[in-house]
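*Asks:* Next come a sequence and a model predicted from it.
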Amino acid sequence: MVSKKKLAKLTASVGAIVFGVVATQAVVNADTVYTVKSGDTLSSISYKFNKNNSLVNEIAQKNSIKDINKIYVGQRLIIKSDGEIQPASSQTTTQNSNNTNDSQQVSTSTVSGSEAAAKAWIANRESGGNYGATNGQYIGKYQLSASYLNGDYSAANQERVADQYVASRYGSWTAAQQHWMANGWY
């Protein structure tokens, strides 16, 4: 008897051959890229994929998460169909091409490492990572003054202006995060 998992792999492979597409390992194994959303916890992510909390420690370990109570909006995980969890590569993006809502736009940033973590931390605190968030005169993912954005509220402009603002005011995203933690704003 063929299991559903093996049948899905076989179907994906045959379909790829019929349509002349090269089947990659990610397609054959039905990997899932999961992007952390506002309100997510490691427990809720584990439950989504395993219907229990048994993956929490494995997710944390595989992704070098030191505090299981701290994950950030926009953080990406690859969850393999066999339950194995790996960090997503920086080349992986998850954007639904049918979704044009400004709050779901995806844009890339030029910062990495601890700077990217600090930037994600601030975005999570300011707007839950939502490009469409508004609070009076403050707009977008980083809650920038509308005057800074000059009427262009696109994700790419928000990223660029936020990087410029932080560089000119604090010098780095980690310094901006320290200021935010001390004062409740940046």
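*Replies:* Received the coordinates, thanks. As the structure is a prediction and not an experimental result, all values here were calculated from the model.
*Asks:* Every contact and neighbour count from this point should use C-alpha atoms.
*Replies:* Noted.
*Asks:* What is the neighbour count of Ala182?
*Replies:* Close neighbours of Ala182, defined as other Cα atoms under 10 Å, add up to 10.
*Asks:* hmm, I was thinking of Lys48
*Replies:* 11.
*Asks:* any idea how far it is from Val27?
*Replies:* Between Lys48 and Val27 the distance is 20 Å, computed by Cα to Cα, to the nearest Å.
*Asks:* where exactly do the helices run in this structure?
*Replies:* Counting by DSSP state H, the chain has helices at residues 4-18, 25-28, 42-50, 56-62, 114-127, 146-149, 155-169, 173-183.
*Asks:* Roughly how far does Pro119 sit from Ala175?
*Replies:* Quick fix: residue 119 reads Lys, not Pro. Lys119 sits at a distance of 10 Å from Ala175 (criterion: Cα to Cα).
*Asks:* cool, Val33 as well?
*Replies:* In terms of Cα to Cα, Val33 sits 31 Å off from Ala175.
*Asks:* rewinding a little: more neighbours: Lys119 and Ala175, which one.
*Replies:* Legend: neighbour count by other Cα under 10 Å for Lys119 and Ala175, higher for Lys119 (25 against 17).
*Asks:* residues touching the more buried one, list them.
*Replies:* Counting by Cα atoms under 8 Å, 6 or more residues apart in numbering, Lys119 touches Trp173, Thr174, Gln177.
*Asks:* try this one side by side with the last:
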Amino acid sequence: MAKTDMERGVWKAPAGLDAAIQGIKGLQFNMNDAQNGFLNPKAVNALRYFDPAGPVVWGARTLRGEDAISDDFKYVPVRRLANYLELSLQRGTKWAVFEPNDEQLWSALRISIGSFLKGLKSQGGILDYQVICNETTTTPDDQLQGIVNVWIRYKPVYPAEFVVLQFQIEGVQLSS
């Protein structure tokens, strides 16, 4: 995971041919696509062997990733991105703790968080985002209690678990 994080970001699934498992040469059992296809909808990420990569994780599901379950955090990179955003934004907004809780602060938070999310979008980590911090999210009662509420909506990038190809072959002769 650490290698994938460093090279591609937390939003990339730590799986596939570019995420070979280091330190082992092979697997005792090498499953085929049909066997893997049976496990994947049940949220089991298989270990597979592919030349020349070697042993790899061939799946990116969380324990909440069964096909029968509808869940925002079905995929490992989507869950890891949410964790990364939460931690990064908590750390990156500590400066706001002792600021006056008013429109000027709300604007500064929108700009600061928006800048961070814009950077993630430009790196391919998210598809889109929205930052809301105003009198709708933070009521006068919230202000009296020293609370600022920031709502962040973002659209994560989901793994391309299934890629559908359609193609034509032209010039095929009809047999008579």
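*Replies:* Good, I have the coordinates. Treat the numbers as computed from the prediction; the structure is a model and nothing was measured.
*Asks:* Just give the TM-score of the two.
*Replies:* Once superposed, the chains reach a TM-score of 0.22 (TM-score structural alignment, normalised by the length of structure 2), with 65 aligned residues with a Cα RMSD of 4.9 Å.
*Asks:* sorry, back to before: where neighbours are concerned, which of the contacts of Lys119 of structure 1 has the most?
*Replies:* Result: Trp173 is most packed of the contacts of Lys119 of structure 1 (other Cα under 10 Å), 26 neighbours.
*Asks:* Please verify my assumption that it contacts Val166.
*Replies:* Yes: Trp173 of structure 1 lies in contact with Val166 (Cα atoms under 8 Å); the separation is 6.3 Å.
*Asks:* and Leu87 of structure 2, how many neighbours does it have?
*Replies:* By other Cα under 10 Å, neighbour count at Leu87 of structure 2 equals 11.
*Asks:* how about the longest helix out of those in structure 2: buried residues?
*Replies:* Longest helix of structure 2, by residue count under DSSP H: helix 103-122. Neighbour counts over helix 103-122 of structure 2 (16 or more other Cα atoms under 10 Å) mark Leu105, Trp106, Leu109, Arg110, Ser112, Ile113, Gly114, Leu117, Lys118, Leu120, Lys121 as buried.
*Asks:* biggest separation within these, which pair?
*Replies:* Leu105 and Lys121 (23.9 Å; Cα to Cα).
*Asks:* returning to what we had before: make CSV from the helices of structure 1 and add distance to Thr134 of structure 1 to it.
*Replies:* Output for those, formatted as CSV (distance: least, Cα to Cα, whole Å):
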stretch, distance to Thr134 of structure 1
helix 4-18, 43
helix 25-28, 37
helix 42-50, 27
helix 56-62, 32
helix 114-127, 8
helix 146-149, 10
helix 155-169, 13
helix 173-183, 19
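*Asks:* buried residues in whichever strand or helix holds Tyr84 of structure 2?
*Replies:* Assessed by DSSP states H and E, Tyr84 of structure 2 sits inside helix 76-92. Judged by neighbour count using 16+ other Cα under 10 Å, the buried positions of helix 76-92 of structure 2 are Val76, Pro77, Val78, Arg79, Arg80, Leu81, Ala82, Leu85.
*Asks:* Quick check: the third one touching Pro156?
*Replies:* Yes: because the distance of 6.4 Å satisfies Cα under 8 Å, Val78 of structure 2 is recorded as touching Pro156.
*Asks:* Just name the closest of the contacts of Lys119 of structure 1 to Arg125 of structure 1, please.
*Replies:* Distances from Arg125 of structure 1 to those, taken by Cα to Cα, are shortest for Gln177, at 10.1 Å.
*Asks:* Sweet, I'm off.
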